[in-house]
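Undergrad: Next come a sequence and a model predicted from it.
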Amino acid sequence: MPSWRQCGARGATRGHRGRPLRSVSPETDLDSGAMRATAYDGHKSTPLSLADAAKPAAGYRWVDVVASGPHDSELVPMLTALGYSDVMITYAQRTDSMGMFSVFQGRILGATWANDPDSSDLQLVHFAWDDKGIMTVRFGADRAMDEVRTLMEERGMTLFNHPSVVPGVLLQLVLATVDHRITAISEQIDDVDSDIIEKVSPDQPLQLRALRSSVGPLARRLPVYADNLSEALVDPASLPGMDAVGAQYLKAYCDHVTDVVGRVGDAQDALRNAAQDYQTEVGNMQGNRINQLTVVSILFLPVTFLTGYFGMNFQWLDNELMSMGMWLALGVVLPILMVIGSALVLVRHGYTLRWWWRRSKVGKEQEAHAAERRRRTVASATATPGKGSDKG
């Protein structure tokens, strides 16, 4: 794949519509002017300079713009050259969104999300398309978008010969990076839940809290986005640059989003189940400790009574217990016999060491079977092909 190069007019002092650009501080942009743009036309990916962006496109293309931040000094000139209006530029500079998808000024304007492999950061990806091409604007997720670009290049002209299908396929591939992240989170939740069943440790609630923080942003954004998408795609064939074939891919993308929303809900349920398993295991451990203390108390309760009784400082009692024989009988033999008697009473009522061991083993097996059933449920949901799978 051709390497990206820096493009745009470095040091430009004027933004779109002749207004001065906002000054950029080191705290706002750590790498001001590091914007990169790439154009893919179905044959190859090429770096896109500011001058090239201002020229009319020879055909349908995908332009991907990645900036160091919303106030990158080269971002506004590039978007202006690509035909973005003031409102569209303002929207493209947002770093957070609940996911818009609507027709604006003859284009489809919206957003989706990408996620780098082995990263918990959900990156917003703005997009806009019309009959001339589709553009994406983002501030990260380079590895995820590199994977998307590779998959797009594998399809090549087979895909770009029918431009109306490009938006649906591209959006599905971008969303697939989030889908992979959800799969990884579900597997991590399953591993933590299995560890909880085997042995409770203090770091497990911290692990669940970290996983919950990864699922939370998805749970807040995707359901709203799915609703916006469904509302906008009531008649997808009427959208700019779209026909009946492209509409099928957009509907597939909508189904894919709905499927991802369901999987996020499954991950939340798995988190709640894991937290309940932790509470159950801790409760069982505390219950076992209390039962053990109760048994020990019952065993030594008669001895405690004897200690208190013979420890009373009565003169007549001291006179009766002065001999060695009485001390051995009442101070040694009698306590041992009473402990043995208490143990026999417990055994008669079913409290044996074998019973305690079997009870603990059966409880562990039941919890393990329950965890295995949950794992199979998650695995079957993961293995089921999504309705929005890429057809391209």
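TA: That came through fine.
Undergrad: alpha carbons only for contacts and neighbour counts from here, please
TA: Will do.
Undergrad: Verify the assumption that I134 is located in a helix.
TA: No - using DSSP: H, G, I helix; E, B strand; the rest coil, the secondary structure at I134 is strand, not a helix.
Undergrad: F127 is in contact with that one, correct?
TA: Yes - the pair I134 / F127 is scored as a contact, 7.0 Å apart, by CA atoms under 8 Å.
Undergrad: dropping in the other structure now:
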Amino acid sequence: MIIDCAHYRDGCRQGDGPVPIEDAATLHGEGGFVWLGLFEPGPDELARVRDSFGLHELAVEDAQTFHMRPKVEIYDETVQLVILRTARYDDEREEVDFGEISVFLAPTFVITVRQGVASELHSARSRLEQRSELLHAGTASALWAILDSVVDGYAPVIAGLERDIDQIEATVFSGAVAPTERIYSLRREATDFYRAVHPLLAVVATVERTAVPQLRPYLRDVHDHLLLINDEVGAQRDLLGTVLEANMAVISVEQTKVSVQQNATMEQLTVLATVFLPLTFVTGFFGQNFGWLVGHIDDFWTFLGLGIGGLLLPLVLLYLWLRSRRRPDRPPTP
């Protein structure tokens, strides 16, 4: 879908509304440059753009593929393809949405192909249209505006990830267990964000070296901001690794507490079963209907001696045995 198409000459936009693709293909040879903006175009629409501006088929195919890393490719010696990764933080889902911008850059035209919702460029175009002194620099000024907008969009992502990391860090270091899946998810998002930011340093450095002197200070400013963001996202990755290790330690401590509690419960049950084992044997033995037992236990004292005494004796022996087991070993006498 075509978002906007404009012809820029003498430092300002020519005309009021968008320019059709067919007219833009002829206007870019009449001085100035044309900026065509596309959002998730289909194959047929890209084919029209390719035929109108004479783009290399491999460059168009590259623009349709979602890349993991920013890069710069040169086609036909005059056309550059610059791939940028965009990012946007979603506060409701607490996740990072990624997009991509493919920029076809030539002396007489700029074509931007946006993929994903996190790739808005209206503000970049509006900002550049208010800087007529930069528009005089040609298509490189449009590339600067795009780079500046993309890098500025990274700051809210850093802030959003920082809030999430602070919450997880506070939970873990308070001694509570944080969801391990959430930490892994944050680590994956920070890693994906790092893959979008770090390679862009080389892209901006390449553009800065080849830019006209008028734009180099502005590109250097973009490069400085990008360096700060790169350092921050690298620090966030390292911090998430530390938080993950700390959370594993907290989980291990909690599991140890549960294990100790289970061992104490098993010890109590074992003692209880040990107490009742001889009692069960004695009561079972004297509960048999043997003639001798029936004929000789016929008064109270015999019952008291054989019955109650038979119950107390194993209990006393068990107590003495358990007490001797718990007595600490004495050191040998010299």
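TA: Done, it's in. Worth saying up front: this structure is predicted, and the values here are computed from it rather than measured.
Undergrad: And the TM-score between them?
TA: TM-score of the superposed chains, computed with TM-score structural alignment, normalised by the length of structure 2, equals 0.67; 294 aligned residues with a CA RMSD of 4.2 Å.
Undergrad: For structure 2, which segments are assigned as strands?
TA: If DSSP state E is used as the criterion, the strands of structure 2 fall at 2-9, 12-14, 33-39, 71-75, 79-90, 95-105, 109-115.
Undergrad: Which elements pack onto the fifth one?
TA: For strand 79-90 of structure 2, the contact count by 3 or more CA pairs under 8 Å, 6 or more residues apart in numbering; DSSP states H and E identifies strand 71-75, strand 95-105, helix 139-152, helix 154-173, helix 180-210 as packing neighbours.
Undergrad: right, and the ones you listed - which one's nearest R48 of structure 2?
TA: With CA to CA as the criterion, R48 of structure 2 lies closest to strand 95-105 of these, at 14.6 Å.
Undergrad: what's near enough to touch the counterpart of G99 of structure 1 in structure 2?
TA: Here G99 of structure 1 is matched to P70 in structure 2, going by TM-score structural alignment. Listed by CA atoms under 8 Å, 6 or more residues apart in numbering, the contact set of P70 of structure 2 reads V82, I83, L84, R85, A196, P199, L200, V203.
Undergrad: now structure 1: which of the residues you listed match?
TA: Retained in structure 1 by both residues aligned by TM-score structural alignment, their matches' CA atoms under 8 Å are the following of the contacts of P70 of structure 2: V82, I83, L84, A196, P199, L200, V203.
Undergrad: sorry, back to before: gap between the match of G99 of structure 1 and S119 of structure 2?
TA: Plainly put, P70 of structure 2 is 14 Å away from S119 of structure 2 if you go by CA to CA, to the nearest Å.
Undergrad: Please, where are all the helices along the stretch 251-392 of structure 1?
TA: When assigned using DSSP state H, counting those that start in this stretch, the helices of the stretch 251-392 of structure 1 occupy the ranges 315-320, 324-328, 334-348, 353-383.
Undergrad: For R212 of structure 1, which of these is the nearest?
TA: Nearest to R212 of structure 1, of the helices of the stretch 251-392 of structure 1 and by CA to CA, is helix 353-383 at 16.6 Å.
Undergrad: angle of the closest one against helix 334-348?
TA: 40 degrees (axes from the mean of the first three to the mean of the last three CA atoms, to 10 degrees).
Undergrad: Would you indicate which residues of helix 353-383 of structure 1 are buried?
TA: If you call a residue buried by 16 or more other CA atoms under 10 Å, then helix 353-383 of structure 1 has these buried ones: K364, E367, A368, A371, R374, R375, V378, T382.
Undergrad: helices or strands next to it in the packing?
TA: Packed against helix 353-383 of structure 1 by the contact rule (3+ CA pairs under 8 Å, 6+ apart) you find helix 166-198, helix 244-310.
Undergrad: can you redo those helices as JSON lines with mean neighbour count and distance to G59 of structure 1?
TA: Below are those laid out as JSON lines (neighbours: other CA atoms under 10 Å; distance: least, CA to CA, whole Å):
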{"stretch": "helix 166-198", "mean neighbour count": "21", "distance to G59 of structure 1": "13"}
{"stretch": "helix 244-310", "mean neighbour count": "17", "distance to G59 of structure 1": "17"}
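Undergrad: would a markdown table of those with distance to F104 of structure 1 be doable?
TA: Listed next are these as a markdown table, based on distance: least, CA to CA, whole Å:
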| stretch | distance to F104 of structure 1 |
| --- | --- |
| helix 166-198 | 16 |
| helix 244-310 | 18 |
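Undergrad: Minimum distance to R36 of structure 1: which of these has it?
TA: Using CA to CA, the nearest of those to R36 of structure 1 is helix 166-198, at 18.6 Å.
Undergrad: Against which helices or strands is that closest one packed?
TA: Secondary-structure packing of helix 166-198 of structure 1 (3+ CA pairs under 8 Å, 6+ apart): strand 107-115, helix 142-160, helix 204-232, helix 244-310, helix 353-383.
Undergrad: Which one, of the ones you listed, ends up nearest to E74 of structure 1?
TA: Among those, helix 142-160 comes nearest to E74 of structure 1, with 18.2 Å by CA to CA.
Undergrad: Show me which residues of the closest one are buried.
TA: Applying 16+ other CA under 10 Å to helix 142-160 of structure 1 flags A144, M145, E147, V148, R149, M152, E153, G156, L159, F160 as buried.
Undergrad: which residues does the equivalent of the first one over in structure 2 contact?
TA: A144 of structure 1 maps onto E120 in structure 2 when the alignment is built from TM-score structural alignment. Listed by CA under 8 Å, 6+ apart, the contact set of E120 of structure 2 reads R114.
Undergrad: repeat for P20 of structure 2
TA: Taking CA under 8 Å, 6+ apart as the test, what P20 of structure 2 contacts is C5.
Undergrad: Which residue lies closest in space to L173 of structure 1, excluding its sequence neighbours?
TA: Closest residue to L173 of structure 1 in three dimensions, ignoring its sequence neighbours and counting by CA to CA, 6 or more residues apart in numbering: V148, at 5.9 Å.
Undergrad: Contacts only, for the one you found.
TA: L170, L173, V174.
Undergrad: gap between it and T38 of structure 1?
TA: V148 of structure 1 is 13 Å from T38 of structure 1, where distance means CA to CA.
Undergrad: cool, H180 of structure 1 as well?
TA: 25 Å.
Undergrad: What of T382 of structure 1?
TA: Distance of T382 of structure 1 to T38 of structure 1, given as CA to CA: 34 Å.
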